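Peer 1: build me a model:
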Amino acid sequence: MESSNREIAYEFPPRSKHNSFPVFIRVYRDGSVDRFVGTDIVPPSLHPVAGVCSKDIVAIPETGVSARLYLPNINPLRKLPLLVYFHGGGFCIETPFSPIYHSFINSLVAEANIVAISVHYRRVPEYPLPIAYDDSWAVLQWVAAHAESRVDDDASESWLRDYVDFDRVFLGGDSAGGNIAHNLALRSGAEELNNGGIKLLGMALIGSYLWGKERIGSEATDPEKYITEETTWLHACPSAKDNDDPRINPVAPGAPSLEGLGCRRVLVLVAGKDGLRDRGWLYHDSLVKSGWNGVVEIMETEEEGHVFHLFNPNCEKAELRIKRLASFLNQV
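Peer 2: As a prediction, this is how the structure comes out:
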């Protein structure tokens, strides 16, 4: 029998009759953590076909927050859009170095001909929210500092300095990473990025993890089916009162208005069999009605589940999703 200090505090995802997933993460009462998925990593590379280069950097030495940078086969005569990307995984698993994320960003960079930085924010439960938000904001501020050479030479990154058009900076993320992207875009509407060094042009949200106390759409038909979404937030952000915290529910009573979103374009990607589909549509519709002065678009992929493009990247629908993202990232 295990000693009391190795008793399980909780598992993610929690067990239910609808949940056939393996346990992703197990947290013990002594504070130790076992991760069972999302732990594989691949090194940075030169893609043999697409020619995309990648490398790993430490963006914030004080906290050790790192990132993987991607550079396409570039035309040196012009600078390129930049995508600052936040991976998913319930705030607790996966990294930019995971095979699925490395492959996805490689494909997107090649298709869109952009520069990308995939952020390795610190994860829960060791680092509960809002730490991931703060890490991601710090990286975004560090990126912005390159726009007017405000980074010390020792901390400067040549791929950002030499190849990025800082008038075309985008945020993007899937699942929990989409949640992070939304919260940063909202913050950038209230606070300048490195004293106005850059302004965000757009944001792409892919199956974003947004939730709320009130059931909407298909959520109302079988509440137990959504037990993972119910509990993920409260484990990730122990200081939150409930699932109507504005960081997880942007349309909750008292939440900051979406009118203050700090970008001009938004693309929302949802999938028909994704349990978060209705939240994506609610975000889109609420943004349209908010008075925000921008353009929001939505694309739904029927008969597919949550972040299907990561797990089946060579299917036709995944390729269409990549092309739609690439088109969005090349808009002015």
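Peer 1: use CA for all of it now, contacts and neighbours both
Peer 2: Noted.
Peer 1: what residues sit buried inside stretch 283-292?
Peer 2: Residues of stretch 283-292 classed as buried under the neighbour-count rule (16 or more other CA atoms under 10 Å) are Tyr283, His284, Ser286, Leu287, Val288, Trp292.
Peer 1: how about residues contacting it?
Peer 2: Contact with stretch 283-292 is made by Pro250, Val251, Ser257, Leu258, Glu259, Gly260, Leu261, Val268, Val296, Glu297, Ile298, as judged by CA atoms under 8 Å, 6 or more residues apart in numbering.
Peer 1: so what touches stretch 34-52?
Peer 2: Contacts with stretch 34-52, where a contact means CA under 8 Å, 6+ apart, come from 23-27, 53-56, 68, 70-73, 89, 93-95, 97-99, 102, 106-107, 109-110.
Peer 1: make a ChimeraX selection of the buried ones in those.
Peer 2: Under the burial definition 16+ other CA under 10 Å, those of these that qualify are selected in ChimeraX by:
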select :23,24,25,26,27,53,54,56,68,70,71,72,89,93,94,95,97,98,99,102,106,107,109,110
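Peer 1: would you map the strands across the stretch 1-150 of the chain?
Peer 2: Here the stretch 1-150 of the chain has its strands, by DSSP state E, counting those that start in this stretch, at 8-12, 25-28, 33-35, 53-60, 65-71, 80-86, 115-120.
Peer 1: so who does Val143 touch?
Peer 2: For Val143, the contacting residues are Leu160, by CA under 8 Å, 6+ apart.
Peer 1: check the buried residues of stretch 283-292 and tell me the two furthest apart.
Peer 2: Tyr283 and Trp292 (12.4 Å; CA to CA).
Peer 1: related to what we said a few turns ago, PyMOL command for the buried members of the contacts of stretch 283-292?
Peer 2: Only the buried entries of the contacts of stretch 283-292 go into this PyMOL selection, using 16+ other CA under 10 Å:
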select buried, resi 250+251+257+258+259+260+261+268+296+298
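Peer 1: who are the contact partners of Val296?
Peer 2: For Val296, the contacting residues are Arg265, Val266, Leu267, Val268, His284, Leu287, Val288, taking CA under 8 Å, 6+ apart as the criterion.
Peer 1: now it: which helix or strand?
Peer 2: Using DSSP states H and E, Val296 sits in strand 295-301.
Peer 1: one more, please, to line up against the first structure:
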Amino acid sequence: MEPTASEIRIDIPPLIRVYQDGRIERLLGTQTVPPGLDPKTNVESKDVVYCQETGQCVRIYVPGTVVTSTQKLPLLVYFHGGRFCIETAFSPTYHNYLNALVSESKIVAVSVDYRRAPEHPIPAAYDDSWTALKWVASHYDGNGPEQWLNRYADFENVYLSGDSAGANIAHHIAIKTSKEKLDGMNLVGMILSHPYFWGKEPVGDEVKNPAVRAKFEGVWRLASPTTSGSDDPLINPIDDQSFGRFLVCKRVLICVAENDILKYRGWYYCEKLKNSGWDGEVEVMEAEGEDHVFHLRNSCCSNAVDKLKKVAES
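Peer 2: Sure, this is the predicted structure:
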């Protein structure tokens, strides 16, 4: 019997469903909120198109106090998570987090929205993120199209960050900056929160159950249908022989959570980076008793507050 259009072809709860007729149903990360002045943090934000061809935007954040100042502030470029399939830079989850981080850190932040799989499979997310970073870098001499970046961003003091899939993107974009130089942008550091890396062989005490590991690979294959598998360098860059060789920044903070299945990849990243010949400083912060991206779901808990302060200090 032929399948009907309404039948589910791929079901990955609680993230996403794909139907036989190609319809996509996202189960999480579908809400959005507008930019503007946040009364809790006095942080201002606005959306700006960075790619006319695709219509993709960034959301830019500045502390309210900077509007009357000529002081240049460190610049953070942030990539949201969601297994490459869900969430956006405009979701309340990320909007609230960036407002809090900008307020605590006294920085300028650019939160990148990128095209998502499965409608736009990998490498669309990486391509968009690189296009966004090039657009940001075009403001280094104060003559770019966006005045907030011209006036307030210190391009000698740039950081990349992201959570989960966004942390994966941040790593690859950081590596690319060493291969394709961006004039006027000095990448100082990187903050990876609960990075979404994987691999065919377990590391540390990572789960060895074949069914669980197959589920992780299934999510990755949904995002990247042409992938070679769990050891694709995009999802497993850590075992690449050139790992760390092209990382230009000198500081890396990796945040993991005790109950997160991905925490072992974070520790493995730290270990491999230390032994790669890279001459920077890498540190891991582990939150006890917490799970994946807990700081986004429960931003008021003590571990989330501690994590925010640690990131702000970095």
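Peer 1: what's the TM between chain one and chain two?
Peer 2: Overall, the chain-to-chain superposition scores 0.95 on the TM-score scale (TM-score structural alignment, normalised by the length of the second structure); 312 aligned residues with a CA RMSD of 1.7 Å.
Peer 1: so which of the buried residues of stretch 283-292 of the first structure are in helices?
Peer 2: Residues from those lying in helices, with DSSP state H as the criterion: Tyr283, His284, Ser286, Leu287, Val288.
Peer 1: so what does the third one match up with in the second structure?
Peer 2: By that I understand Ser286 of the first structure. With TM-score structural alignment as the matching criterion, the partner of Ser286 of the first structure in the second structure is Lys272.
Peer 1: cool, and Val115 of the first structure?
Peer 2: With the correspondence set by TM-score structural alignment, Val115 of the first structure lines up against Val108 in the second structure.
Peer 1: next: Gly202 of the first structure.
Peer 2: Using TM-score structural alignment, the equivalent of Gly202 of the first structure in the second structure is Gly189.
Peer 1: one more: Asp162 of the first structure?
Peer 2: Mapped onto the second structure by TM-score structural alignment, Asp162 of the first structure lines up with Arg151.
Peer 1: one more: Leu310 of the first structure?
Peer 2: Counting by TM-score structural alignment, which is the criterion used here, Leu310 of the first structure corresponds to Leu296 in the second structure.
Peer 1: state the distance from Ser299 of the second structure to Leu98 of the second structure.
Peer 2: Using CA to CA, to the nearest Å, one gets 11 Å for the distance from Ser299 of the second structure to Leu98 of the second structure.
Peer 1: the more surrounded of these two?
Peer 2: Set Ser299 of the second structure next to Leu98 and count neighbours by other CA atoms under 10 Å: Leu98 wins out with 24 against 18.
Peer 1: can you tell me the element the residue nearest to Pro313 of the first structure when sequence neighbours are not counted falls in?
Peer 2: Once flanking residues are discounted, Pro313 of the first structure sits nearest to Glu319: 7.0 Å by CA to CA, 6 or more residues apart in numbering. According to DSSP H and E, Glu319 of the first structure maps onto helix 316-329.
Peer 1: between that helix and strand 295-301, how many degrees?
Peer 2: An angle of 170 degrees separates the directions of helix 316-329 of the first structure and strand 295-301 when computed by axes from the mean of the first three to the mean of the last three CA atoms, to 10 degrees.
Peer 1: what's helix 316-329 of the first structure packed up against?
Peer 2: In terms of contact count using 3 or more CA pairs under 8 Å, 6 or more residues apart in numbering; DSSP states H and E, helix 316-329 of the first structure is assigned the packing partners helix 99-112, helix 308-311.
Peer 1: strands of the stretch 101-250 of the second structure, start to end?
Peer 2: Along the stretch 101-250 of the second structure, counting by DSSP E, counting those that start in this stretch, strands occupy 108-112, 153-163, 187-193.
Peer 1: winner for burial among these?
Peer 2: A comparison of these by mean neighbour count, using mean count of other CA atoms under 10 Å, puts strand 108-112 on top with a mean of 27.
Peer 1: rewinding a little: what is the burial count for the match of Leu310 of the first structure?
Peer 2: Close neighbours of Leu296 of the second structure, defined as other CA under 10 Å, add up to 15.
Peer 1: let me know how buried the spatially closest residue to it that is not a sequence neighbour is, in neighbour terms.
Peer 2: Leaving aside its chain neighbours, Leu296 of the second structure sits nearest to Thr93 (6.2 Å; criterion: CA to CA, 6+ apart). For Thr93 of the second structure, the neighbour count with other CA under 10 Å is 21.
Peer 1: now the one 3 residues further on
Peer 2: Using other CA under 10 Å, Asn96 of the second structure is surrounded by 17 other residues.
Peer 1: equivalent analysis for the one 10 residues further on, please.
Peer 2: Burial of Lys106 of the second structure is recorded as 19 neighbouring residues (other CA under 10 Å).
Peer 1: go on, Ser327 of the first structure?
Peer 2: A count of neighbours around Ser327 of the first structure, defined by other CA under 10 Å, yields 12.
Peer 1: picking that back up, so the helix holding Glu319 of the first structure versus helix 99-112, what angle?
Peer 2: Using the same axes, to 10 degrees, helix 316-329 of the first structure lies at 60 degrees relative to helix 99-112.
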